[in-house]
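Peer 1: Sharing a sequence plus its predicted fold:
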Amino acid sequence: MLKEKGLLGNIGVQVVIAMCVGTLVGAMMGQSASLFAPLGSIFIHLIKMLVIPLVAVAIISGAAGLGSSHSAGKVGFATLGFFGFTSAVAVALALFMGEMFEPGMGVDLTGVEGLFSNVYADKGDLPSFWATVLGMIPTNVFQSLNEANILQILVFCLFFGIALSKLEKERRDPLINGVNAIVDAMVWMINVVMKIAPLGVFGLMADAVGTFGFSALMVVFKLFVVYVGAILVYGFVFYPLMIKAFSKTSPMKFLSAMKKPQAVALSTASSMATLPVTMETCEDELGVKNSTAAFVLPLGATINMSGNAIYYGLVAIFFAQMFNIDLGMSAYIAIIVTSTLGAVGQAGVPGPSFLVVAVLLAAGIPIEGLPLLFALDRIFDMIRTALNITGDAACAVIIDDMVSKEADKVSEEVQNA
């Protein structure tokens, strides 16, 4: 019956099943489940092979499409404003839930004191404003492509796409059509790679659960529970409310469509690796125009990290409570500002997040206990990535609705003129 309804042929269903089976196999086999790791590595490598060129041509296509419209400037400012606002709200939610549920109170540190270390003290420096700005401007765009420096690629491709939109129509259209053809070809390649996604997801989950297990969660179990709670509130309450308030899309339709990219995000722990799936979902299931999706989603995969912001805020509260440190208003402000800036600067790839060091140092919180979290960072990362890409999609839906309204307004003005 399932086959007749086509459920088993749905890649999203296959990915969810693969996650469950991989988790079960990892829990049963333990460390030996690492023998399935190459399956996940092959999948991730294929995705990485395609993501950088896809991001480059998609941004050029999106910027060229928006650059010729009357709302280009508004789209850019609205997108950045959305990302900054939602990251700040995410930190505030983390602080509120941290103070309400007190995950760091009464933590039993017996047997784990040996993990404490100051080795991460030199990893907490955030670059200055001007260093950040200069770091975004490529001096050699081919080197940026070679090194996969996403921010530099974004800056150049945005600039280039807008420049294309300013050319005369007869010179502009063939170039933009060519770029769009490349985007379509890249999407075809992504669709082919996604056919092995269930195998890759199985390998990733079996390896992650088998390597780290769930026993290590006991020391920070309450933090993990509060963290998951904050993620669920933000992903299933805050973002749907934003969708309902600022777009015509149904929140239920949005949440239903996001199941597939969320499953991929959970398994890969990478916003960039999930980007092709997020773009496909937004365009095919949520009706977002290609020009909007191609602009907002690659940008969001790079700088929109609300899940990371929640993590930074909760970890700060956790260690402050664990070490019996009373935080004043200045410390809270430092946590919000540093977490928001740190979330924006966090790359959309999996790996230990040392930016939490900057957050702790800014609030005067000891960092010795950080090694307690680093072994579990993959699990935390998987969950926060699912929220990050949900925020990217929410932004795309809202911005696309804004662009449509702007276009309708311009069309109405032209008709009335």
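Peer 2: Structure received. Just so we're clear, the structure is a prediction, and the values are computed from it rather than from any experiment.
Peer 1: CA atoms for contacts and neighbours, from now on please.
Peer 2: Fine.
Peer 1: Tell me how many other residues crowd the residue nearest to residue 290 when sequence neighbours are not counted.
Peer 2: Excluding the flanking residues, the one nearest residue 290 by C-alpha to C-alpha, 6 or more residues apart in numbering is residue 283, at 6.4 Å. Counted with other C-alpha atoms under 10 Å, residues neighbouring residue 283 total 18.
Peer 1: How about residue 80?
Peer 2: 17.
Peer 1: Helix, strand, or coil at it?
Peer 2: The three-state label given to residue 80 by DSSP: H, G, I helix; E, B strand; the rest coil is helix.
Peer 1: residues in contact with the residue nearest to residue 290?
Peer 2: 289, 290, 293 (C-alpha atoms under 8 Å, 6 or more residues apart in numbering).
Peer 1: Adding neighbour count and secondary structure, write the residues you listed out as JSON lines.
Peer 2: Listed next are the contacts of residue 283 as JSON lines, based on neighbours: other C-alpha atoms under 10 Å; DSSP: H, G, I helix; E, B strand; the rest coil:
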{"residue": "289", "neighbour count": "18", "secondary structure": "coil"}
{"residue": "290", "neighbour count": "20", "secondary structure": "helix"}
{"residue": "293", "neighbour count": "28", "secondary structure": "helix"}
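Peer 1: From those residues, pick the one nearest residue 370.
Peer 2: Lowest distance from residue 370 to those (C-alpha to C-alpha) belongs to residue 293, with 37.0 Å.
Peer 1: is it true that the closest one touches residue 279?
Peer 2: Yes - when contacts are counted by C-alpha atoms under 8 Å, residue 293 is listed as touching residue 279 (6.2 Å).
Peer 1: got the end-to-end distance for stretch 206-222?
Peer 2: Taking C-alpha to C-alpha, to the nearest Å, stretch 206-222 runs 24 Å from one end to the other.
Peer 1: ok now it, how far from the chain's centre?
Peer 2: 22 Å (C-alpha atoms, centre = their mean, to the nearest Å).
Peer 1: buried residues in it?
Peer 2: 206-213, 217, 219-222 (16 or more other C-alpha atoms under 10 Å).
Peer 1: let's bring in a second model and compare:
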Amino acid sequence: TEGNVLQIVVFAALVGIAIQRLKERGEPLRKTIKSGAEVMYEITRMVLQLTPIGVLGLMSWVIGEYGFSTLLPLAKFVGVIYLACLIHIIVVYGGLIRTAGGMSPWQFFKAIFDAQIVAFTTCSSFGSLPAAHRAVTERLGVSKDYASFVLPLGATINMDGCGGIYPAVASIFIAQLYGIPLEWMDYGLIMLTATLASVGTAGVPGTALVMLTVTLNVIGLPLEGIAFIAAIDRIIDMARTLTNVTGDMMVSRVVARSENLLQDQAPLATESK
């Protein structure tokens, strides 16, 4: 009720660890929590179905209150998000593939291009799983058993775009929009909160907006600022999902190589010279 999200996240992690340690004795609570999570996912789907109507109302209020001039900075906001995602994909993912994945970044991006297109157009990490699974098993040489484990796990907790890049840029954008100065402590809280909250971000379209409220609450920014960016969320979501899914496939290749889980018969499984 007070918006102390970090404490809730830490407590939830401790509960999960305790349930794992108790094993059979903790099984009833685990099933209850899992069932509760499914209920909340269904509520989220219901909310997302009404999102277009809500966005229309929010944007009507924004334009009526402040005029069309307030929408001009959105182009820069979208550009910064896409630039940050592009840098992260090329520099971080490409660098890890070259140093730890045993193949050139060009080979990697060429092999996963069709899966990236699916992620970009569907805006869903879960919806991209079949294409990502085919790419990492048939062209990156990852064993099917390991790919079937790591890709769904990545679609659940690996949210670099939704949980790392987007909340940080959006929080700074909203702070500047309202003329609210941020201290170094605020930037630190943004990084910490965005990272922790990304673990709980569902791999379906639009949920990053919900998780953005967590970051805004922690640093005391007005939630009304979401109205400014809600209308263009779909455009941003394409870049976020592309980043997330690319990261899942990169991790699949890097860990599979380190654990000797590569298939020799795959066309790109051999290490680049």
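Peer 2: Sure thing, it's come through. Just so we're clear, the structure is a prediction, and the values are computed from it rather than from any experiment.
Peer 1: Can you pull the TM-score for these?
Peer 2: Put the two chains on top of each other and the TM-score (TM-score structural alignment, normalised by the length of the second structure) is 0.72; 225 aligned residues with a C-alpha RMSD of 3.2 Å.
Peer 1: will you turn the contacts of residue 283 of the first structure into CSV that also has distance to residue 122 of the first structure?
Peer 2: As requested, these are exported to CSV (distance: C-alpha to C-alpha, whole Å):
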residue, distance to residue 122 of the first structure
289, 44
290, 43
293, 38
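Peer 1: of those, closest to residue 137 of the first structure?
Peer 2: Closest approach between the contacts of residue 283 of the first structure and residue 137 of the first structure, by C-alpha to C-alpha: residue 293, at 23.2 Å.
Peer 1: Give the aligned equivalent of the residue nearest to residue 290 of the first structure in the second structure.
Peer 2: In the second structure, residue 283 of the first structure lines up with residue 137, judged by TM-score structural alignment.
Peer 1: What lines up with residue 76 of the second structure in the first structure?
Peer 2: Residue 76 of the second structure maps onto residue 222 in the first structure, by TM-score structural alignment.
Peer 1: sec struct for its match, please.
Peer 2: Secondary structure assignment for residue 222 of the first structure (three-state DSSP): helix.
Peer 1: just the helices in the stretch 151-300 of the first structure please.
Peer 2: Per DSSP state H, counting those that start in this stretch, the stretch 151-300 of the first structure carries helices over the ranges 169-193, 197-212, 221-233, 239-246, 251-257, 259-268, 271-284, 290-303.
Peer 1: Mind checking these for the one nearest to residue 128 of the first structure?
Peer 2: Among the helices of the stretch 151-300 of the first structure, helix 290-303 sits nearest to residue 128 of the first structure (C-alpha to C-alpha), with 16.8 Å.
Peer 1: Give me the distance from the closest one to the chain's centre.
Peer 2: 11 Å.
Peer 1: The helix or strand following that helix versus helix 221-233: what angle between them?
Peer 2: Using DSSP states H and E, the helix or strand that follows helix 290-303 of the first structure in sequence is helix 306-322. Note on geometry: by axes from the mean of the first three to the mean of the last three C-alpha atoms, to 10 degrees, helix 306-322 of the first structure and helix 221-233 are set 150 degrees apart in direction.
Peer 1: elements contacting the helix or strand following helix 306-322 of the first structure?
Peer 2: Using DSSP H and E, the next helix or strand after helix 306-322 of the first structure towards the C-terminus is helix 329-345. For helix 329-345 of the first structure, the elements it packs on are helix 72-101, helix 290-303, helix 306-322, helix 355-362, judged by 3 or more C-alpha pairs under 8 Å, 6 or more residues apart in numbering; DSSP states H and E.
Peer 1: just checking, which of those sits deepest inside the structure?
Peer 2: helix 306-322 (a mean of 27; mean count of other C-alpha atoms under 10 Å).
Peer 1: Which elements pack onto it?
Peer 2: Using 3+ C-alpha pairs under 8 Å, 6+ apart as the contact test, the elements touching helix 306-322 of the first structure are helix 72-101, helix 221-233, helix 329-345, helix 355-362, helix 377-416.
Peer 1: wait, which of these is closest to residue 46 of the first structure?
Peer 2: helix 377-416 (19.2 Å).
Peer 1: just to revisit the earlier point, so for residue 182 of the first structure, which of the helices and strands packed on helix 329-345 of the first structure sits nearest?
Peer 2: Nearest of these (C-alpha to C-alpha): helix 290-303, 12.9 Å.
Peer 1: how big is the offset of the closest one relative to the second structure?
Peer 2: Compared with the second structure after fitting, helix 290-303 of the first structure has a mean deviation of 1.3 Å; criterion: mean C-alpha distance after the TM-score superposition for the first structure.
Peer 1: what does stretch 311-322 of the first structure give?
Peer 2: On superposition with the second structure, the mean distance recorded for stretch 311-322 of the first structure (mean C-alpha distance after the TM-score superposition for the first structure) is 0.9 Å.
Peer 1: What residues in the second structure pair up with that stretch?
Peer 2: Counting by TM-score structural alignment, stretch 311-322 of the first structure sits on residues 166-177 of the second structure.
Peer 1: Without its sequence neighbours, what residue ends up closest to residue 157 of the second structure?
Peer 2: residue 199 (4.4 Å).
Peer 1: let me fix that: residue 166 of the second structure
Peer 2: Residue 166 of the second structure's closest residue in space is residue 81 (C-alpha to C-alpha, 6+ apart), at 6.8 Å.
Peer 1: Over to residue 182 of the first structure?
Peer 2: Going by C-alpha to C-alpha, 6+ apart, residue 182 of the first structure has residue 57 as its nearest residue, at 7.2 Å.
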